[in-house]
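Asker: no sequence for this one, just the structure:
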C-alpha cells in the first residue's frame, strides 16, 4: 500500500504499464493511465489523502450457452477489458463505505449486522452485505474500508455489471483481509449467493465465473457446486474480426419475471420427468413426451427445453471449433445459437411490451449491414439489453457507423478478451498472465 501521490507518480512514469497492458488492449494504455490517475483524484476528494490500494474486476461476454447454466448446462464465456476499478483504504471501523462515480448516495454497510434487509433488495448495498455474510460463513475474514469505484461496464449492456461489482468487492476483501487466499471459483460462488439471497435475483453462476476466472473459459455445470472449468485459447482479433456488443437501449428494470420464467419453465419440464434440472433428462425424452409436456407445462416450456439441449450441443462444438482454430465453423454456430434463442428460447423481446423490440431491430439492422459476413446473436439474458456481433475488421468502421445510425450514438462497444478476472492492480510481484 502506498500514497496517492506515489501511485500517481508511478502511473506517469509507466510503472504500471505492464499490468495495464495485460488488463487492457495496448492501444488503450494512455486512456487507462489517465483513468486510474483520475480515480485516485476522486478518492482523495471523497475520503482524503493517505495510503490506498487499487483493484479491478472485468465485465463478461457470453460466447455460447444462452440460458443454460441455471439448468446445469454448458457455457462458453470470457472476461472483457471493460471493467470496474476501485481505490480503497482499509479502516479500523467495521463499516464498508463505497462511493460509485455517477451516483449521489454512498453505499454504507455495517459489518456487525450481516442479516438480509428487505429494504436493500435490488440495491448494491445488498450485494456488499451478502458477500460479507457469505465470506464470514465460509471462514474468511472481512473488515471495513473506504472505496471509490468507477466503471466502464455499461449498465444494462449484457456485460454483467452486477457480477463485475460483486467480484470486485470479493477481490477487495480478499486482498485487504485474506492475503489473496480466496480462489476464483469460490469468489464466484460467494457472489452468486449474494445476488440470489440478498439482492433477490435468481441468476445462475456463469456471469460470476467469467468475471472471476478470466480469459475465455468453457463451463460445465453438471455439478453446479463444483463446476468444471477449462481455459479455451481465443482472441477474436487473431481471426481478423472484432467482437462488438451493441446496446439496444432497453431497460432491465421490469424484466425480473421474464428472466425468472426461463429457468422456472425449464425446471418444470425437468420436474415432469422427476428431475431437478433439465441436464438430468434428454432431448430424446423431451421429444418422445412432447404432447404430454405441452399439455402439462405449456408450449413455451417445451420449446425452451428443446433450446436447452440443442444449445448444450452447440457449446461442445463451439469449444472444439475454437480449439481447432476453425473460426468460420464457430461463426456458423453463433448464428445457429441466435436463431434458437429467438425462436425457441424466445428471449428477444418481452411479450408484455411488443412495441419495444430493440434486440430484434439491432439483429435485423446487423443482418442488413453485414450480409453474409460476420455473425450475431442475442447476448446474455435477453428481452432487452444487447446483441453480440463478430465483425470483420475491414468492415468495423462501416458497421459501427451503420448500427449507431439505427440504435444511437455510442451503442456499439468493440471489446477485447481480458486474460484475468478480479485482481489487485497494486499487488507486488503480481503475475496476471
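Answerer: Looks like it came in fine. A quick note: this is a predicted structure, and the numbers were derived from the prediction, not measured.

Asker: contacts, neighbours, all on C-alpha from now
Answerer: Will do.

Asker: max-length strand in the chain?
Answerer: Taking DSSP state E as the criterion, the chain has its longest strand at strand 74-90.

Asker: Would you map the strands across the chain?
Answerer: Assigned strands in the chain, in chain order: 2-3, 51-64, 74-90, 95-100, 107-110, 145-151, 216-220, 228-231, 241-247, 375-379, 386-392, 412-415, 423-424 (criterion: DSSP E).

Asker: so which of those strands comes closest to residue 175?
Answerer: Residue 175 lies closest to strand 423-424 among these, at 6.9 Å (CA to CA).

Asker: helices or strands up against that closest one?
Answerer: Packing partners of strand 423-424 (3 or more CA pairs under 8 Å, 6 or more residues apart in numbering; DSSP states H and E): strand 51-64, helix 161-177.

Asker: switch the cut-off to 6 Å
Answerer: Packing partners of strand 423-424 (3 or more CA pairs under 6 Å, 6 or more residues apart in numbering; DSSP states H and E): strand 51-64.

Asker: Contacts made by the strand it packs on with the rest, please.
Answerer: For strand 51-64, contacts defined as CA atoms under 6 Å, 6 or more residues apart in numbering pick out 1-3, 75-80, 82-89, 159-160, 164, 168, 210-211, 315, 421-426.

Asker: By residue count, what's the longest helix in this structure?
Answerer: helix 299-323 (DSSP state H).

Asker: and the angle from that one to strand 74-90?
Answerer: Calculated by axes from the mean of the first three to the mean of the last three CA atoms, to 10 degrees, helix 299-323 forms an angle of 80 degrees with strand 74-90.

Asker: quick check: angle from helix 299-323 to strand 216-220?
Answerer: 130 degrees.

Asker: Pull out the buried positions in helix 299-323.
Answerer: Residues of helix 299-323 classed as buried by neighbour count (16 or more other CA atoms under 10 Å): 300-309, 311-312, 314-319, 321-322.

Asker: Which strands and helices lie in contact with it?
Answerer: So helix 299-323, by 3+ CA pairs under 6 Å, 6+ apart, packs with helix 256-272.

Asker: please redo it, this time with the cut-off set to 10 Å
Answerer: strand 51-64, strand 74-90, strand 216-220, helix 256-272, helix 283-288, helix 290-297, helix 327-340 (3 or more CA pairs under 10 Å, 6 or more residues apart in numbering; DSSP states H and E).

Asker: nearest to residue 182, of these?
Answerer: With CA to CA, the closest approach to residue 182 among these belongs to strand 51-64: 14.5 Å.

Asker: and the comparison structure, right after this:
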C-alpha cells in the first residue's frame, strides 16, 4: 500500500460509517483507479488497450439495509444521498451516487437478489483526472455487494470479467456515461507489476486478458502521472460524440467494427468516407490499435526506447486526428519530453484529465518541477504530479 493510501483508511472509514449511520459496517472494500499506457477510444471499437491499476483507490465501508434504498455518504462530497432502487431509470439517478446505485440495479437486472446498502466512500482517485474515479467507485461497490449478498458466479478471472460487465452496464445505463469497459476491467482484473492487455473483439466473457510485465523500477524508470486539473467528464457529451462518429464510420464503410480495418488498408478505405472528420477518427483508432500491439512487443522485449516513438505518435494522433487533447495536456507532454522523459502522452478519455510520462527515476523531481513551472507560465491551474506503480485489483480490506 503506497504512502498516498495509508493503512489508516479502513479504520477511519469504520469511524466515519459509525458517525453517518450509527452502526458498524459489515466490511471495507476498495478498487483502484487506472492509467492506460496506450489504446484510447479503442475499447468500444472492438480494439486493444493496455491499462494498469494504480495505488490510488476508492474505498467503501458498507452494510446491507432491510429496504431497497442506497444511502451513501462521501468523505469528499458534502451531504448524504438516498436513492430508491425501484423506478431508478425513471426517477432521480443521484448524480455521482448513480455510479454506486447503478451497480445494485445492474446486478438485479442480471437476475440477482440484492437489497439496499448503507455506504461511506473515501475516494482517493482524483475526480475529473482521467484516472477513472467512477469505475473505481463502481467496482468497490460491486465487490462489496457480491460479498454482502452472497452472489455466486463472480469468483476467479472469468467471474471478475462478468462483474466488469455489470459495472459497465451501471455506468452506461444509469450514470449515463457511454464508456466501453476498459476501466472496469482494469479495476477488477489487474495484477501488481503488470499491465493488462485487453481485447474487446468478441464477447467480454470469452476474451481473457493477457498480463504483461511492467516493473519499471527494475529498469531504473518510473511512471509519472501528471494530473492537469483540467477537469473532464465522460457524461458531458464529448466522449459520446466520438463514439457516435466511430459508429457512423462503421456504417459508411460497411464493416462490423473499426477493428476490422487494418493499418495497411487505410489508404484504400479512408477515401470511401464522405467526411474528413470521420477519416481522421478512423485513422486514429486503427493506428492506435496497432500501437498497442507494438507497445506490448516492446515491453516483452524490455525495449523501453521503442516507447518514445509509440507514445509520441499516440499523443499526436489523439491531438490531431481524434481531437481530444487540450492545451494543458499538450503542455504537460511537451515539457516532460523536453526535460528528460523517455516517453509521454495523454491518457484516458481526453478533453482534460491526465498525461503520463515514463521517466528515469533520477529525473522524476526535475520533470515534475519543469511541468509545474510551465503550467504557472501558462497561467494554468497548478498540476498534481505523482509517480505510480502497477497495483492489484478490487479487494476486501477489512
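Answerer: Cool, got the structure. Since we're looking at a predicted model, the values are computed, not measured.

Asker: just the buried members of the contacts of strand 51-64 of the first structure?
Answerer: Buried, going by 16+ other CA under 10 Å: 1, 75-80, 82-89, 159-160, 164, 168, 210-211, 315, 421-426, out of those.

Asker: Which residues are in contact with the equivalent of residue 149 of the second structure over in the first structure?
Answerer: Using TM-score structural alignment as the criterion, the counterpart of residue 149 of the second structure in the first structure is residue 177. Taking CA atoms under 10 Å, 6 or more residues apart in numbering, we find residue 177 of the first structure in contact with 90, 140, 141, 142, 143, 144, 171.

Asker: do residue 62 of the second structure as well
Answerer: For residue 62 of the second structure, the contact set (CA under 10 Å, 6+ apart) comprises 13-14, 17, 24-29, 71-72, 117-121, 141, 144-145, 148.

Asker: buried ones in stretch 116-130 of the second structure?
Answerer: 116-130.

Asker: Which stretch of the second structure is stretch 196-211 of the first structure matched to in the alignment?
Answerer: With TM-score structural alignment as the criterion, stretch 196-211 of the first structure aligns to 172-187.

Asker: start to end distance for that stretch?
Answerer: For stretch 172-187 of the second structure, the first and last residues are 17 Å from each other (CA to CA, to the nearest Å).

Asker: Likewise for stretch 62-75 of the second structure?
Answerer: End-to-end distance for stretch 62-75 of the second structure, by CA to CA: 14 Å.

Asker: likewise stretch 101-108 of the first structure?
Answerer: End-to-end distance for stretch 101-108 of the first structure, by CA to CA: 15 Å.

Asker: now it: which residue numbers in the second structure?
Answerer: Using TM-score structural alignment, stretch 101-108 of the first structure corresponds to residues 75-82 of the second structure.

Asker: Not counting that stretch itself, show me its contacts.
Answerer: Contacts of stretch 75-82 of the second structure with the rest of the structure, by CA under 10 Å, 6+ apart, involve 13, 16, 20, 69-74, 93-98, 101, 117-124, 127.

Asker: Try it again at 8 Å.
Answerer: Stretch 75-82 of the second structure is contacted from outside by 69, 70, 71, 72, 73, 74, 94, 97, 120, 121, 122, 123, using CA atoms under 8 Å, 6 or more residues apart in numbering.

Asker: Out of those, which comes closest to residue 87 of the second structure?
Answerer: Closest approach between the contacts of stretch 75-82 of the second structure and residue 87 of the second structure, by CA to CA: residue 69, at 11.3 Å.

Asker: and the gap between the closest one and residue 112 of the second structure?
Answerer: With distances taken as CA to CA, residue 69 of the second structure is found 16 Å from residue 112 of the second structure.

Asker: Comparing the two, which shows the higher neighbour count?
Answerer: Neighbour count, other CA atoms under 10 Å: between residue 69 of the second structure and residue 112, residue 69 has more, with 19 against 16.

Asker: separation between the nearest residue in space to residue 266 of the second structure that is not next to it in sequence and residue 258 of the second structure?
Answerer: Residue nearest to residue 266 of the second structure in three dimensions, not counting chain neighbours: residue 283, with 7.1 Å by CA to CA, 6 or more residues apart in numbering. Distance, residue 283 of the second structure to residue 258 of the second structure, using CA to CA: 10 Å.

Asker: cool, and residue 284 of the second structure?
Answerer: Using CA to CA, residue 284 of the second structure is found at 10 Å from residue 258 of the second structure.

Asker: now residue 152 of the second structure
Answerer: Using CA to CA, one gets 35 Å for the distance from residue 152 of the second structure to residue 258 of the second structure.

Asker: more crowded one of those two?
Answerer: Neighbours per residue (other CA under 10 Å) separate residue 152 of the second structure from residue 258, with residue 258 holding more: 23 against 10.

Asker: wait, what's in contact with that one?
Answerer: Contacts of residue 258 of the second structure by CA under 8 Å, 6+ apart are 45, 46, 47, 246, 250, 282, 285, 286.

Asker: now with 7 Å?
Answerer: Counting by CA atoms under 7 Å, 6 or more residues apart in numbering, residue 258 of the second structure touches 45, 250, 286.

Asker: That one -> the first structure?
Answerer: The alignment partner of residue 258 of the second structure in the first structure, by TM-score structural alignment, is residue 278.

Asker: Equivalent analysis for residue 362 of the second structure, please.
Answerer: Checking TM-score structural alignment: residue 362 of the second structure goes with residue 394.
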